[in-house]
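>>> the following comprises the amino acid sequence and a computationally predicted model.
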Amino acid sequence: MSTDATRPATTPLTSQSLTGGRLPGWAPAATAVTAVALGCAIGAGAGLSSRIQWGLIAALLFVAGSYALAAKVEGTRQAKDRLATSLVWVCFVLAVIPLVSLTAYTIRKGAGVVDATFLTHSMNGVISSEPGGGIYHAILGTLEQVGLATLIAAPIGLLTAVYLVEYGRGRLAKAVTFFVDVMTGVPSIVAGLFVLSFWIIILGFSFSGFAGSMALSILMMPVVVRSTEEMLKLVPGELREASYALGVPKWKTIVRIVIPTAIGGITTGIMLAVARITGETAPVLLLCFTTDVINTNPFQDAQESLPLYIWHQYSLGNDQTYARAWGAALVLIAIVMGLNLIARGIARWRSPSQRAH
């Protein structure tokens, strides 16, 4: 007897048996609009004064409505997928709204102050309660302090990452990794206190922009190490092996093959670390002090920076100083945003797909 006669017949599965119906493409948007309208109505009807509460109610209604509607039309399996997707969108909106609100509020408060005079003059001889003055000395101080911190932290961070990836074995590598992880979470005020006690109190050097740069470099170093380490790990091992097979020493392989291959990611990590320290206030407050005059020498006397300028102007407590503080905050946000855009541009420029062309 043929075995084909005893083989059970199989019925092909169709997409209809797996998913049932399918919601139209506009259903999520319609659910969101309905949830917002119901959230506002419930909030107003319940007498809730906070718009945040209205938004949270709308978010809960959107998640619950997305799941219920998908469960009714598409089945439980697709409803769970819709639930996860709606939660992701809610979290995205909750993260974006504060950022957009902060940026819009800063632009509204500071745009009226920022002009050519504000960017090219210092506060020397300007009475705090009167209009005028600018942030030129603070911009200059920020650029010098961040630049010196980068010159200190970038080479040390790069070499540390090369050691951990290419040479690090045993207890020393584990100890270095542990202390890098610890430094990642060190508060900025602790870095400032360390430099204050060692550089100024023990060694006897004066307060200066360079002292602030050393504290900023401590904050920058672990970020550079971690980002560079991950980029070096992404370099294919075949490139190293091919270089070794040609008789190239290990150090030259690292310099000529590994680092150039990962240079885009390394540069991006350094730029992101620079953006991270540009807005630090506590270290420069402890080590640089504040001044109204232009100081181009970061190794001597007090030197202003943008975060310190914002703190100082806002602490004076009148309408003119408030306006100058918001204007400086707007410029600082623009600088940080520019650094992030530069980092993205470098990453895109040095990506493998771009280099292939």
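Perfect, I can see it now.
>>> from here on, just use CA atoms for contacts and neighbour counts.
Will do.
>>> now stretch 276-283, how far from the centre of its chain.
Distance of stretch 276-283 from the chain centroid (C-alpha atoms, centre = their mean, to the nearest Å) equals 13 Å.
>>> can you list contacts of it?
Applying C-alpha atoms under 8 Å, 6 or more residues apart in numbering, the contact partners of stretch 276-283 are 142, 146, 188-189, 191-193, 212, 215-216, 219-220, 306-308, 332, 336.
>>> what does stretch 323-330 give?
106-107, 109-114, 134-135, 306-307, 309-311, 313-314.
>>> just stretch 113-123 next, same as before
By C-alpha under 8 Å, 6+ apart, stretch 113-123 touches 132-138, 292-294, 323-324, 327-328.
>>> if we go to 6 Å?
Contact with stretch 113-123 is made by Gly133, Gly134, Ile135, Tyr136, His137, Asp292, Gly327, as judged by C-alpha atoms under 6 Å, 6 or more residues apart in numbering.
>>> for the third one, which residues are in contact?
Ile135 makes contact with Leu119, Ser122 under the criterion C-alpha under 6 Å, 6+ apart.
>>> and the gap between Ile310 and Ile259?
39 Å (C-alpha to C-alpha, to the nearest Å).
>>> those two: who's more crowded?
Ile310 (23 against 19; other C-alpha atoms under 10 Å).
>>> name the SS class of the more buried one, please.
helix (DSSP: H, G, I helix; E, B strand; the rest coil).
>>> next: Phe299.
Going by three-state DSSP: Phe299 is coil.
>>> need the strands for the protein, in chain order.
Taking DSSP state E, the chain contains no strands at all.
>>> longest helix in it, please.
For the chain, the longest helix by residue count, based on DSSP state H, is helix 76-110.
>>> between the contacts of stretch 113-123, which is closest to Leu285?
Closest approach between the contacts of stretch 113-123 and Leu285, by C-alpha to C-alpha: Asp292, at 14.3 Å.
>>> does that closest one touch Asn124 like I think?
Yes - at 5.0 Å, Asp292 counts as touching Asn124 under the criterion of C-alpha atoms under 6 Å.
>>> these two: who's more crowded?
Shown here are Asp292 and Asn124; by other C-alpha under 10 Å, Asp292 has more neighbours (19 against 13).
>>> for the more buried one, list the residues it contacts.
Met123, Asn124.
>>> rerun that using 8 Å as the cut-off
Here Asp292 is in contact with Ser122, Met123, Asn124, Gly125, His137, Glu304 (criterion: C-alpha under 8 Å, 6+ apart).
>>> could you measure from the fifth one over to Gly168?
Spelled out, it's His137. 44 Å.
>>> look at the two and report which has more neighbours.
His137 (25 against 16).
>>> how about the contacts made by that one?
His121, Ser122, Asp292, Val293, Ile294, Asn295, Glu304, Ser305.
>>> neighbours of Cys40, how many?
As a burial measure, Cys40 scores 19 neighbours (other C-alpha under 10 Å).
>>> putting a second one here so we can go through both:
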Amino acid sequence: MTTSLEAPASTPAFQQVGLARKAKNGVATVLVWLSFLIAVVPLIWVLYTVIVNGITRIPFSNWWGEDFGNVLSDEVGGGVLHAVIGTLLQGLVCAVIAVPLGLFVAIYLVEYGRGKLAKTTTFMVDILSGVPSIVAALFIYALWITTFGLPRSGFAVSLALVLLMIPVVVRSSEEMLRIVPDDLREASYALGVPKWKTIVKIVLPTALSGIIGGIMMALARVMGETAPLLVLVGYSSYVNWNIFSGEQASLPLVMNNERVTNTMTPGSVGFERIWGAALTLVLIIAVINLLATLISRLVAPKKK
């Protein structure tokens, strides 16, 4: 006589997969891969075009160590040192202003936001995320230059980029903070730790790796903007370290200036400079993203 414990177990229900479910799974798999290919092919095409057309100037040391100050517009030579410095300075000042503001807003919305103020803040962030770059540039022009009478400068460009960067930082940081388990917060509160210290010691370190990734994504987005540069600062072919005064170049401005002053026939000086500047911008953003990935892994919570 066999007992119920000795009787053979029945086949689990999840192992009995029907043909219809297998067919649906196959169709879904094909659609996912097809969507992936549709998204990747244009990306590979763009990267291939930029690399093929821009690689002619990148390997030379003068491209990274000189400016166009002593070179004629149609003369071979010179480099984008002035534009790289301008791009990095404007992006750095923008990040210094936008990152704390965006992070504080995200913390407020996730940890403290209740009532009409939180709803209003969320609504304004949504509106700001849809503002075109030219509108942000015109707003800063009206406020900074027309109202206050201050000169066009790289700092004015950074202020316009702040308006574009803040909503991206807020949204990415907000999502990272929300995925932190509430159990960690409740355990900290149970030990008598104040809420602000729980946020600083528990919540932020747990979400920090994702927050850094979102910040770098936002920075990469604004570094390629052109409209604020055209409105708020003039192009200079020399290196300008003073972001508060004078004309200042950047990589998008180099591309626009060469498009206006030179011919765009393949093999011409203007053609090579435009694609070289584009590839330089792609390389800088790629390096920033690699650094962000490395930092994110270093600060990520360690798994035992």
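Yep, that arrived. If you're wondering where the values come from, they're calculated on a predicted model, not measured in any experiment.
>>> returning to what we had before: Ile42 of the first structure: which of the contacts of Asp292 of the first structure is nearest?
Distances from Ile42 of the first structure to those, taken by C-alpha to C-alpha, are shortest for Glu304, at 50.5 Å.
>>> show me what that closest one aligns to in the second structure.
Structural correspondence for Glu304 of the first structure with respect to the second structure (TM-score structural alignment): Ala249.
>>> kindly report the same for Val113 of the first structure.
That one, Val113 of the first structure, aligns with Arg57 by TM-score structural alignment.
>>> distance check, that match against Pro252 of the second structure.
Taking C-alpha to C-alpha, one finds Arg57 of the second structure at 16 Å from Pro252 of the second structure.
>>> over to Tyr141 of the second structure?
For Tyr141 of the second structure, the distance to Pro252 of the second structure - C-alpha to C-alpha - is 19 Å.
>>> can you check Trp33 of the second structure too?
From Trp33 of the second structure to Pro252 of the second structure the distance is 34 Å (C-alpha to C-alpha).
>>> the more surrounded of those two?
Pro252 (22 against 11).
>>> follow-up on the earlier one: distance from the longest helix of the first structure to the second structure after superposition?
In the superposition with the second structure, the average deviation recorded for helix 76-110 of the first structure is 1.8 Å (mean C-alpha distance after the TM-score superposition for the first structure).
>>> mind listing what's buried along that helix?
Gln78, Ala79, Lys80, Arg82, Leu83, Ser86, Leu87, Val90, Thr106, Ile107, Lys109, Gly110 (16 or more other C-alpha atoms under 10 Å).
>>> count of neighbours near the nearest residue in space to Gly110 of the first structure that is not next to it in sequence?
Nearest non-adjacent residue to Gly110 of the first structure, counting by C-alpha to C-alpha, 6 or more residues apart in numbering: Gly327, 3.9 Å away. Per other C-alpha under 10 Å, the neighbour tally for Gly327 of the first structure reads 27.
>>> what lines up with Gly327 of the first structure in the second structure?
Under the alignment (TM-score structural alignment), Gly327 of the first structure maps onto Gly276 of the second structure.
>>> same check on Ile201 of the first structure?
By TM-score structural alignment, Ile201 of the first structure lines up with Thr146.
>>> distance check, its match against Ile295 of the second structure.
From Thr146 of the second structure to Ile295 of the second structure the distance is 41 Å (C-alpha to C-alpha).
>>> more neighbours: these two, which one.
Per other C-alpha under 10 Å, whichever of Thr146 of the second structure and Ile295 has more neighbours is Ile295, with 15 against 12.
>>> what's that one aligned with over in the first structure?
Ile295 of the second structure maps onto Ile346 in the first structure, by TM-score structural alignment.
>>> ditto for Gly102 of the second structure
Gly102 of the second structure maps onto Gly157 in the first structure, by TM-score structural alignment.
>>> same check on Thr29 of the second structure?
Checking TM-score structural alignment: Thr29 of the second structure goes with Thr85.
>>> Ala277 of the second structure: neighbour count?
27.
>>> let me redo that: Val84 of the second structure
Val84 of the second structure: 23 surrounding residues under other C-alpha under 10 Å.
>>> please pull up the equivalent of it in the first structure.
Checking TM-score structural alignment: Val84 of the second structure goes with Ile139.
>>> list the contacts for that match?
Contacts of Ile139 of the first structure by C-alpha under 8 Å, 6+ apart are Ser305, Leu306.
>>> do the same with the one 3 residues further on
For Thr142 of the first structure, the set of contacting residues under the criterion of C-alpha under 8 Å, 6+ apart consists of Thr278, Glu304, Ser305, Leu306.
>>> separation between the second one and Ser129 of the first structure?
Here the criterion is C-alpha to C-alpha. By it, Glu304 of the first structure lies 19 Å from Ser129 of the first structure.
>>> neighbour count winner among those two?
Between Glu304 of the first structure and Ser129, counted using other C-alpha under 10 Å, Glu304 has the larger neighbour count: 30 against 13.
>>> so the more buried one makes contact with Gly141?
Yes - between Glu304 of the first structure and Gly141 there is a contact under C-alpha atoms under 8 Å: 5.4 Å.
>>> which residues do those two both contact?
Counting by C-alpha under 8 Å, 6+ apart, the residues touching both Glu304 of the first structure and Gly141 are Asn295.
>>> right, and Lys233 of the first structure touches Val165 too?
Yes - the pair Lys233 of the first structure / Val165 is scored as a contact, 6.8 Å apart, by C-alpha under 8 Å.
>>> superposed on the first structure, where does stretch 161-172 of the second structure end up, distance-wise?
Mean for stretch 161-172 of the second structure is 0.7 Å (mean C-alpha distance after the TM-score superposition for the first structure).
>>> which residue numbers in the first structure go with that stretch?
The aligned range for stretch 161-172 of the second structure is 216-227, by TM-score structural alignment.
>>> give me the residues contacting that stretch.
In contact with stretch 216-227 of the first structure (C-alpha under 8 Å, 6+ apart) are residues 146, 149-150, 152-154, 156-158, 160-161, 180-181, 183-184, 186, 188, 191, 265-266, 269-270, 273-274, 276-277, 280, 283.
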